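# I'd like to go over a predicted model; first the sequence, then the structure.
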Amino acid sequence: MNTTDPDLLSRASADARTDRRFRWLVTGAGLFVLATLLAVALSMLWGGREAFAKFGLAFLWTDQWDAVQQQFGALVPIYGTVVTALLAMLIAVPVSFGIAFFLTDIAPKWMRTPIGAAIELLAGIPSIIYGMWGLFVLVPLLGEHVFPWVDEHLGQLPWLGPLFQGPPLGLGMGTAGLVLAVMVIPFISSVMRDVFLTVPGPLKESAYALGATRWEVVWDVVLPYTRSAVIGGIFLGLGRALGETMAVTFVLGNAHALTFSLLEPGNSIAATIANEFTEADSPMYLSSLIALGFVLFLVTFIVLAISRLLLSRLNKREGN
């Protein structure tokens, strides 16, 4: 074959140009993500410059939020955001693990498809629907039947008692955490189910053949095999819980008060911005709300960075 054929040379040159264009295209897509992330962070930092200039870093640990006196601090919203998200994860992770394991190893085949479809439907429900359900169904139920019992019995515990003391309003950080847990369960359980299905069948069968129980197979075989993906799914749910707005706004109570009780109303960063952005009647008020958005950006970024660090360490430990 003649390697100097003009048609072959022309085709090779065209393929090289196409490959360069494709490389530029995908490189531009990657740089676009970084540029968008940087632009969002800088725009919020610029919008909150007046608040940061006046309050400095004290903005992060000041619990005062007084629009009349023009004194603002982010401690209460930060605290409410972190507490409700962590409470949601404490509830959602075990439940999601149970759902995923049930669908992959215990449920009969005829039951797996409808339950899996139900989980996907739950993931697609808008957050405002969860908020309305929480306000009109969950809040009265908890306020009348659950929180009074919690206050009477758990509120007397020596160390954890302050977490469960308070008026049975139904609104509060505990309710918000429960609603968030219901919202993130479909995401975490879907990820866990998909990664559990990747475990080779012979690997589990060999463990059963050696006399391992079902729990031992899960704990010693399935989880170590899928550990990185499971942690990634958990942090994905945590990121959604940190940034949730409408559902939390309905049930959190939206009170700028620092309280350690899960039964009392509190506030979160997203709920504060959603409730008060249209009421910001001064440049300092508006700047403080935008500064809150920048703080939420930082909190989410730190959480995701920690997840990436954990995953990289796990991969390094596993030799990947």
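Structure's in. What do you need?
# from now on I want contacts and neighbour counts done on CA atoms only, so please keep to that.
Will do.
# let's verify the nearest residue to Glu244 once chain neighbours are set aside: helix, strand, or coil?
In space, and not counting its chain neighbours, Glu244 is closest to Ala270: 6.7 Å by CA to CA, 6 or more residues apart in numbering. Secondary structure state of Ala270, per DSSP: H, G, I helix; E, B strand; the rest coil, is helix.
# gap between Ala270 and Thr300?
Distance, Ala270 to Thr300, by CA to CA, to the nearest Å: 12 Å.
# neighbour count winner among these two?
When Ala270 and Thr300 are compared for neighbours, Ala270 comes out ahead with 22 against 18, by other CA atoms under 10 Å.
# contacting residues around that one?
Ala270 makes contact with Gly243, Glu244, Thr245, Thr249, Gly293, Leu296, according to CA atoms under 8 Å, 6 or more residues apart in numbering.
# which neighbouring elements make contact with the helix ranked longest in the chain?
Longest helix in the chain by number of residues (criterion: DSSP state H): helix 6-47. Secondary-structure packing of helix 6-47 (3 or more CA pairs under 8 Å, 6 or more residues apart in numbering; DSSP states H and E): helix 283-317.
# take this one as well and set it beside the first:
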Amino acid sequence: MTYQGIEKGSDGNSVTIPNPSDSGSGEALAAPFPEPTPISTNPSRNAGVRLGDRLFGGAATGSGVLVIAIIAAIAIFLMWRAVPALRRNEENFFLYGGNWITTDTSAMHFGILDLLQVTVFVSVFALILAMPVALGIAIYLTNYAHKRVKGPLAYMVDLLAAVPSIIYGVWGLYILAPAIKPVAVWLNENLSWLFLFSTGNASVAGGGTIFTAGIVLAVMILPIITAVTREVFVQTPRGQIEAALALGATRWEVVRTTVLPFGMSGYISGAMLGLGRALGETIALLIILRGTQSAFGWSLFDGGFTFASKIASAASEFNDQYKAGAYIAAGLVLFILTFVVNSLARAAVSGKDRSAS
């Protein structure tokens, strides 16, 4: 920019007069505004982490690490105690299903084939019985029950989890078994062509069979599945339910189109928790199931031992490290089996959540 000249004002001071030809089109010239400094949305960058947050974060992290350390310690202990007995075992530990002979610790005979089959069979049978009932109870409590009925009924179902295992065992053997004897006999006589109802290695009339034990076990795991499923169904978005009702859907259609799809992952998770509970049940099955000398035949009227009941029945032999090691080896397999079931349940629930999103 050029200046036309310098003149003196009325006060005697010099005033610089700009050249009019430099004004151009009359556009004002202004310096650009500086860019504002971005404000961080991360609180940790604007202020230091509080002591309480640090303590809570450390406690949470420590709790997670502690759980992992405990699980690893249990696995290491089981392996450490099982290996000496496995070295003295004369049979294939995974394929031998005969009687356990541990009196001669220099040449022992034991295996888990029958234990694994009985454990899985009775647990799956109980799960098949409990899952539909638990689903029906959860749907009724969350969508059909009156408020005056919902609370007491949910409390009664949850109260089943507080009954001791030994009570379930005595009830199953002396009350339930005689009551379902006609049903068991009819199934054995009329459907014996099917392997599930064929004559097994235990007395059908006596009641000490997988048929009786599975029903008792189903009652025991029912509260777990029901509670988890009910809590997930309650979280169904109210907007989805009201939208379905506004479109003219019936109560059952609302359950089928909104509640069940939303809560299916929780239902599966509850079922797997119940299965894990069934795999480790001890006292009730020890009381009900009759030990036999015959091999397991995949019949509901077979007897036998599960992992847990076999270990509990041989507690008197734990005074010897090798005899105890044989049963600890079975416990190690049960530990791995339960861990695998829970991992598969976690993977199934995670896959369901990803597909839904």
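Done, it's in. What you see is a predicted model, and the numbers here were worked out from it, not measured in a lab.
# returning to what we had before: tell me, what's touching Ala270 and Thr300 of structure 1 both at once?
The contact sets of Ala270 of structure 1 and Thr300 overlap at Gly243 (CA under 8 Å, 6+ apart).
# picking up where we left off before, how about the residue nearest to Glu244 of structure 1, what's its match in structure 2?
By TM-score structural alignment, Ala270 of structure 1 lines up with Ala308 in structure 2.
# quick one: buried residues of stretch 193-204 of structure 1?
In terms of neighbour count (16 or more other CA atoms under 10 Å), stretch 193-204 of structure 1 has its buried residues at Arg193, Val195, Phe196, Leu197, Lys204.
# in helices only, show me those.
Taking DSSP H, the ones among the buried residues of stretch 193-204 of structure 1 that sit in helices are Arg193, Val195, Phe196, Lys204.
# ok, so of these, who is nearest Ile99 of structure 1?
The closest of these to Ile99 of structure 1 turns out to be Arg193 (CA to CA; 7.9 Å).
# quick one: the aligned partner of the closest one in structure 2 from Asn342 of structure 2, how far?
Counting by TM-score structural alignment, Arg193 of structure 1 corresponds to Arg230 in structure 2. For Arg230 of structure 2, the distance to Asn342 of structure 2 (CA to CA) stands at 20 Å.
# same check on Val65 of structure 2?
Distance, Val65 of structure 2 to Asn342 of structure 2, using CA to CA: 19 Å.
# settle it for me: which of those two has more neighbours?
Higher neighbour count among Val65 of structure 2 and Asn342: Asn342, with 17 against 11, using other CA under 10 Å.
# what about the strands in structure 1?
Secondary structure of structure 1 (DSSP state E): strands at 65-66, 71-72.
# so where is the first one in structure 2?
Right, strand 65-66 of structure 1. With TM-score structural alignment as the criterion, strand 65-66 of structure 1 aligns to 99-100.
# over to stretch 245-254 of structure 1?
Using TM-score structural alignment, stretch 245-254 of structure 1 lines up with residues 282-291 of structure 2.
# what's in contact with the matching stretch?
With CA under 8 Å, 6+ apart as the test, stretch 282-291 of structure 2 has contacts from 165-170, 172-173, 202, 207-210, 212-213, 303-306, 308-310, 312-313.
# what about the residues you listed, which are in helices?
Taking DSSP H as the definition of helices, these contribute 165-170, 210, 212-213, 308-310, 312-313.
# how about the strands of structure 1, which one is nearest Leu8 of structure 1?
Nearest to Leu8 of structure 1, of all the strands of structure 1, is strand 71-72, at 70.1 Å by CA to CA.
# any residues touching that closest one, and which ones?
Here strand 71-72 of structure 1 makes contact (CA under 8 Å, 6+ apart) with Phe55, Phe59, Thr62, Asp63, Gln64, Trp65, Asp66, Tyr285, Ser288.
# Glu318 of structure 1 maps to what in structure 2?
Checking TM-score structural alignment: Glu318 of structure 1 goes with Ala356.
# let me know how buried that match is, in neighbour terms.
10.
# does Trp65 of structure 1 touch His256 like I think?
Yes. In this structure, Trp65 of structure 1 is within contact of His256 by CA atoms under 8 Å, at 6.7 Å.
# Val349 of structure 2: how many residues sit nearby?
Using other CA under 10 Å, the number of residues around Val349 of structure 2 comes to 18.
# and it, what is it in contact with?
When contacts are counted by CA under 8 Å, 6+ apart, Val349 of structure 2 is found next to Ser265, Gly266, Ile268, Ser269.
# and the second one, how far from Glu242 of structure 2?
Looking back up the chat, that one is Gly266 of structure 2. Look at Gly266 of structure 2 and Glu242 of structure 2: by CA to CA, they are 22 Å apart.
# many thanks, have a good one.
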